[in-house]
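>>> mind folding the following:
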Amino acid sequence: MTRLSNDRLNALPADVQKPDYDRAAITPGIVHIGIGAFHRAHQAVYVDDLLKDHPDWGIIGASLRRPDTKDALDPQDGLFTVAVRDAAGTRCRIIGSILEVIDANAERERLLTIMAHPKIRIVSLTVTEKGYCHDPASGELDTKHADIVHDLANPTAPKSAPGLIVEALARRQAAGIAPFAVMSCDNLPANGATAKRIVSRFAALRDAALGRFVAEEVAFPGTMVDRIVPATTDEDRAFVAEAIGCEDAWPIMTEPFTQWVIEDNFPNGRPPFEDAGAQLVDDVEPFEHMKLRMLNGSHSTLSYLGYLAGFETVSETVANPDFKTLIHDMMTREIMPTLDMPGTDLNAYRDALLERFSNPALKHRTWQIAMDGSQKLPQRLLGTIRDRIEAGEPRVRLTLGVAAWIRYASGIDENGAEIDVRDPLADRMHFLGQGAHTNPDAMATAFLGLAEVFGEDLPNVASFRQQLVTLLGQLLHQGALATVETVVNGPEG
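Below you'll find the model as predicted:
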């Protein structure tokens, strides 16, 4: 079958939406680091909507770890399909906003040259929590991280996202070129402030004057991003090929819902994101908290409990009445009281989330969401737990999410089979779980010793520790299904 490409656009079926602009006239204004599935389902679509009237905001993508995306998109002239799925069917759209993908490992100097060019006014990131080379519990740069150690020793040949950004900014400063804005689109609390703290600290470790320049002159607008994007399967590729009449090596499957809230802080210019449906605000933090705690916290809880209970997808998990009630009550009773968002209907947001989780066409795998839990838990669950502890309020459902993560991360499922745990701390966690599967107290003690996850405070909160041990014991001895039923029907705790 013929591959998707510029030459094939006019031959695509009439019901497939195509770029409404001349791609040859598009020039880059954004470099995006971490060009994975989420970026292509989210930011790349917003930019695609704007290029007809604003052709100087095309995207140059960069992959830090693997050339997979480059290998898939290069033969397709950067084009790819976004397939939007719900119960009513699937709608395909071809996105043309990505002009090129650069493999940072093989083309590092070329990437830095592009980032240092005046036409690049925004560098955005979706590198996941672990890509920031930070301590998730504190949010500070991890100066012992192997990539950071390398980049400080080899500042002009960096491997990490902070290293690349700082080297490009240093080159712009030396050439008298205004700095680009650094826009984090990752699920981090206060992601703009977090990115600024990490990048500024790295710059200061390189050179004190450079650190002051980054801290004082570079804008780090915060964002809140939201769209559910499952991993693409071979079945998905076959479906898209049939729908568009040609092969797409890496289409993106997603839901109809999309949201982007952006702090309006771009001294060197930006596209009119609001014309594509984004919301520009002065302070994005309340929206970040709402999304991280209600959507991401619930998603993680569903993924660990659902996987342990034998459910392959989120929609299968939430179709179980007890699991749906658990998540509804967790959001209503334990998460929403920690949010301060006057004018926002949190009940409606909760109901919309439950409807999105229930989308049977999305097939979002619990195992996929479960990845990198050690990096995600501090933002998604533990901050909310801290707020509930401080307020002296119940948090049993939130704590169950943490217990389910520990049970999952220990590496053995309820049938005694090995779990393929994908996490930067996977080896350590597997070691911690060895021999502790019949002793919840020992397992809790071992995992609470992960200071980079739990900090120094939570392990010393006796009520939290005891509740965690109790719930772990239930998961170990009764299983996830029975434990969820017990919590749903039990007293507040």
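
>>> could you use CA atoms for every contact and neighbour count after this?
Noted.

>>> run through the strands of the stretch 51-200 of the chain in chain order.
Under the criterion DSSP state E, counting those that start in this stretch, strands of the stretch 51-200 of the chain are mapped to 58-63, 80-86, 89-95, 98-103, 122-125, 181-184.

>>> how about a markdown table for the ones you listed, with mean neighbour count and distance to residue 487 added?
Conversion of those to a markdown table gives the following (neighbours: other Cα atoms under 10 Å; distance: least, Cα to Cα, whole Å):
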| stretch | mean neighbour count | distance to residue 487 |
| --- | --- | --- |
| strand 58-63 | 26 | 43 |
| strand 80-86 | 22 | 31 |
| strand 89-95 | 18 | 36 |
| strand 98-103 | 22 | 47 |
| strand 122-125 | 24 | 38 |
| strand 181-184 | 26 | 37 |
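
>>> which one of those strands lies closest to residue 160?
strand 58-63 (10.8 Å; Cα to Cα).

>>> for comparison, sequence B:
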Amino acid sequence: MESLNNSFRKLPQYPNKVIQFGEGNFLRAFIDWQIQQMNKQGLFKGGVQVVQPLPTGRVKELDAQDDLYTVLLEGILDGKKVQSHEIIESINGTVNPYTEYDKYMALAEDDNIEVIFSNTTEAGIAFDENDTLDKIKQGEKSSYPAKLTALLYHRFELGKKGFHIIPCELINHNGDALKKTILQYADLWNLGEDFVNWINNDNEFYSTLVDRIVPGYPRDRAKDLEAEWGYKDQNMVKTEPFLIFVIEGNKDIEKVLPLKEAGINLVVTDDMQPYRNRKVSILNGPHTTMSPIGRLAGLETVGQVMADRDFYRFIDDEMHKEIIPVVPLPKDELESYAKGIQERFENPYVKHQLSALALNSISKYRARLLPNYKRYYEKYGKLPKRMTLALAAYLWIYNGKSEFDINDTADIVAGFEKIKGTDDYIHAALSNPDFWGKDLTKIPGLEDLVTKYYNEIGNKGTRQIVQEINAEE
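Modelled structure (predicted):
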């Protein structure tokens, strides 16, 4: 059986229009898949040059298959089962800037390239004062913004137009953060006021919200899939059919990237925060609730939670009774989004582990549930029981009352170690602003209800508490 190679291409190899920092599963199943959809309809007619952001990466594996790979779509979309696969032909080539600096700089010389995408993890957009232009030229490890600044400076020196720069890292205001970091390097390296003006006036920076669950390489089925498809593919990537791409910034980007015309779920807006709040509240919020409560009841995956009568009702009620009423967006839009989220939670092809959702649980609760917790209390004058049970369950686990390991940041782990097993453990945990950003005991009744649920977890278990809350309403 032969590996994927150029003989499998069906589309023309279009000129480069995109630089992409990152060769991981997400960008290949999200950005490159979308470019494929535009190219199939003759709307974009552009290819991608992938830049490897770290000294180690997968560009060699991509090149071994002439940069082709398969995207496997599996899941439920609009109530219908989706199972399909497609060879993605968007990538024209790859560049390793650590070993191919001249080839990397040549990207700045290409007048056809208009757009830069990136996904270098949340830690990727960071400033390091030790980064220098010489280090980048010599192939030493450097940050993504530093490498991008070097590329932009070469583009500027050539007197060429700027780029549309669209980061996909999962941090709020990612476009603003990237631009700020680039300007820090411009100052550190004394690149001059003219370059700073060129960055500000000739380039468009966009902030984004990206949403698509990408489990990645389907290791357990890869051999069977290759036998079915008739070729080898070491870079295949599995993803759900749903996606949404929210871009904040100049609406001219719709002309540069005609994604809407290609049928892609793109939103270009002046303010992406309502969409971010929607995702964080309705997708991430229930994830954060079900993780401790479900695990304490012996459930292991999101799918098991949604297949369980008690827990499905509990999560459904949290969405519709505690979260949607307090998220500042039109109700019909939120209800429609929630329906899609439930389909994604129930996706039989994705085994999303509750243990994976438990990473950095305290900061997740603070970011994903606490804002709506406060909104709910302010609107109704009472406490949201489901979010409160989740809080009690986290405190139970972080007090060493379960067999689960605590996987959190060093400062959070250290903070809980100081109070673990103490008589005033619950008060000490809830009143610590380092955990939650404020003293939660100031919310009337919260400490009493958390204490009640905490004690009941030990006496009854989370399933019985879930059943009792379900029966109350």
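
>>> nearest to residue 198 of the first structure, out of the strands of the stretch 51-200 of the first structure?
Among those, strand 181-184 sits nearest to residue 198 of the first structure (Cα to Cα), with 11.7 Å.

>>> residue 37 of the first structure is nearest to which of the strands of the stretch 51-200 of the first structure?
strand 80-86 (9.9 Å).

>>> matching residues in the second structure for that closest one?
Under the alignment (TM-score structural alignment), strand 80-86 of the first structure falls on residues 69-75 in the second structure.

>>> how close does the matching stretch sit to the first structure?
Its aligned residues in the first structure lie a mean 1.7 Å from stretch 69-75 of the second structure after superposition (mean Cα distance after the TM-score superposition for the first structure).

>>> outside of that stretch itself, list whatever touches it.
Contact partners of stretch 69-75 of the second structure, identified using Cα atoms under 8 Å, 6 or more residues apart in numbering, comprise 4, 29, 33, 62, 81-89, 233-241, 344, 347-350.

>>> filter the residues you listed to the buried ones?
Among the contacts of stretch 69-75 of the second structure, those scoring as buried are 4, 29, 33, 62, 82, 85, 87-89, 233-241, 344, 347-350 (criterion: 16 or more other Cα atoms under 10 Å).

>>> please look at residue 52 of the second structure and residue 93 and confirm they touch.
No: counting by Cα atoms under 8 Å, residue 52 of the second structure stays clear of residue 93, with 11.1 Å between them.

>>> which ones are touching the aligned residue in the first structure for residue 144 of the second structure?
Residue 144 of the second structure maps onto residue 161 in the first structure when the alignment is built from TM-score structural alignment. With contacts taken as Cα under 8 Å, 6+ apart, residue 161 of the first structure has the following neighbours: 33, 64, 127, 131, 132.

>>> wait, isn't the third one in contact with residue 38?
Which is residue 127 of the first structure. No: distance between residue 127 of the first structure and residue 38: 10.1 Å, which falls outside the contact criterion (Cα under 8 Å).

>>> mind jotting down where the helices sit in the stretch 201-350 of the first structure?
Counting by DSSP state H, counting those that start in this stretch, the segments of the stretch 201-350 of the first structure that form helices are 208-217, 234-244, 285-290, 297-309, 314-319, 321-329, 346-357.

>>> dump those to TSV, plus distance to residue 491 of the first structure.
Putting those into TSV (distance: least, Cα to Cα, whole Å) gives the following:
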stretch	distance to residue 491 of the first structure
helix 208-217	49
helix 234-244	43
helix 285-290	26
helix 297-309	19
helix 314-319	22
helix 321-329	12
helix 346-357	22
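
>>> for residue 454 of the first structure, find the nearest of those.
Closest among the helices of the stretch 201-350 of the first structure, using Cα to Cα: helix 297-309, at 15.5 Å.
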